[in-house]
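Visitor: predicted model, plus sequence, below.
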Amino acid sequence: MLKPGGEILFYFPVAANTFQLYKVLDEQGKWQFLRDYEMYCSPYKDSTNPKDELKIFLNKKGYKILSLNIDEKRYKFPLQYVQKLQQILIPLPVPDQLSGEILKAAVPALRSLNFIGMDENGTEYYDFIYNLAILYAVRI
């Protein structure tokens, strides 16, 4: 922990639609390494008010929040490149021999979750949506 007066600045995804992808893939029962996927998700992923929860948590830990923003971010990745985006889709410890196989399974799972869209040119894309928390605080 920081000494009194020490400052901290950090950011992390509070929620992301990839967390739902992990759940769908885990429910398939085929991917042993996904059993602990929740360890890689934000503890606020299901929160209806993560900002207030973060404030309460940090105040209890002895921090004064100077700035806290949670903003929705959205990126549209052409589907043809999704299989090359393993670190974004599945930043979990995937065994090398399974990385291609899990990415092939990810596309149908993304479809089932309605995370695949089509742009005005008819190109399919993965609609990556997440809420990013950016926090600046000082230790009291």
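Guide: Nice, I can see it. Numbering: from 1, shown residues only.
Visitor: switch to C-alpha atoms for all contacts and neighbour counts from now on
Guide: Fine.
Visitor: ok, which stretches of the protein are helices?
Guide: Ranges of helices within the chain are 17-27, 50-60, 79-82, 86-89, 99-112, based on DSSP state H.
Visitor: so which elements touch the last one?
Guide: Using 3 or more C-alpha pairs under 8 Å, 6 or more residues apart in numbering; DSSP states H and E as the contact test, the elements touching helix 99-112 are helix 17-27.
Visitor: in the helix it packs on, what's buried?
Guide: 17-26 (16 or more other C-alpha atoms under 10 Å).
Visitor: what do you get for stretch 105-115?
Guide: Quick answer for stretch 105-115 (16+ other C-alpha under 10 Å): 106-107, 109-110, 115.
Visitor: want to compare, so here's the second one:
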Amino acid sequence: METQKINVAAILVVALTGIIVTVLAASLLMAYQRVPNYGYVKSVGVGVYWDQACTENVTSIDWGILEPGSNRTQVIWIKNTGNTQVVLNMTTGNWTTPEAENYISLTWNREGQILNANQSISATLTLSVSTTITETDIVEFSFDMIITGTEQES
């Protein structure tokens, strides 16, 4: 019985030693090669400016006093500040008088326009006031104009 315990212990010691030697040998025999990686991250962005040089950011537009049934235009510049081609889109939101959106509309001449990286173009905004606004209590308004550049699918 004593001999069997010694034999089992000896077998475990030999097996454990074999495992350790195998792991050490494998780590010494392992070869590796470092492979550098690089690439470019696409960035999508548009800037809105007052000037053709695209240096003066548009932070707000004062449309002044508008008559029912009138239109007013404003020229701005849009620049693709990203490094990939984009498609332009404009929406409005955050109306202080939500009902005003039914009587006042903002459009532009660049909807769906493709703009290459770093390219800039002029855009004409047109604010239109419906004649039926007189049937409401709306006397002032404000809203956000949101210009989006969505990556152009290749």
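Guide: Cool, got the structure. Computed from a predicted structure; not experimentally measured.
Visitor: quick TM-score on the pair, please.
Guide: Overlay of the two chains. TM-score (TM-score structural alignment, normalised by the length of the first structure): 0.28; 66 aligned residues with a C-alpha RMSD of 4.7 Å.
Visitor: nearest to F77 of the first structure among the buried residues of stretch 105-115 of the first structure?
Guide: Of all these, the one with the least separation from F77 of the first structure (C-alpha to C-alpha) is F115, at 10.8 Å.
Visitor: what's around L54 of the first structure, how many residues?
Guide: L54 of the first structure: 17 surrounding residues under other C-alpha atoms under 10 Å.
Visitor: how near is it to S67 of the first structure?
Guide: Per C-alpha to C-alpha, to the nearest Å, L54 of the first structure is found 12 Å from S67 of the first structure.
Visitor: about what we covered before: nearest to F128 of the first structure, out of the helices of the first structure?
Guide: helix 17-27 (6.6 Å).
Visitor: now do the closest one against helix 99-112, angle only.
Guide: Calculated by axes from the mean of the first three to the mean of the last three C-alpha atoms, to 10 degrees, helix 17-27 of the first structure forms an angle of 110 degrees with helix 99-112.
Visitor: was I right about V24 of the first structure contacting R111?
Guide: No. Applying C-alpha atoms under 8 Å, one finds V24 of the first structure not in contact with R111, separated by 11.1 Å.
Visitor: thinking again about what came up before, how about TSV for the buried residues of helix 17-27 of the first structure, with distance to Y130 of the first structure added?
Guide: Shown next, in TSV, are these (distance: C-alpha to C-alpha, whole Å):
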residue	distance to Y130 of the first structure
N17	6
T18	8
F19	10
Q20	11
L21	13
Y22	14
K23	16
V24	17
L25	19
D26	20
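Visitor: of those, closest to R139 of the first structure?
Guide: F19 (30.9 Å).
Visitor: gap between the closest one and N131 of the first structure?
Guide: Taken as C-alpha to C-alpha, the span from F19 of the first structure to N131 of the first structure is 12 Å.
Visitor: what's the overlap in contacts for those two?
Guide: Counting by C-alpha atoms under 8 Å, 6 or more residues apart in numbering, F19 of the first structure and N131 have no shared contacts at all.
Visitor: report how many residues lie close to V138 of the first structure.
Guide: Residues near V138 of the first structure, counting by other C-alpha under 10 Å: 19.
Visitor: report the spatially nearest residue to it, omitting neighbours in sequence.
Guide: Excluding the flanking residues, the one nearest V138 of the first structure by C-alpha to C-alpha, 6 or more residues apart in numbering is E7, at 4.3 Å.
Visitor: L135 of the first structure versus that neighbour, what's the distance?
Guide: 10 Å.
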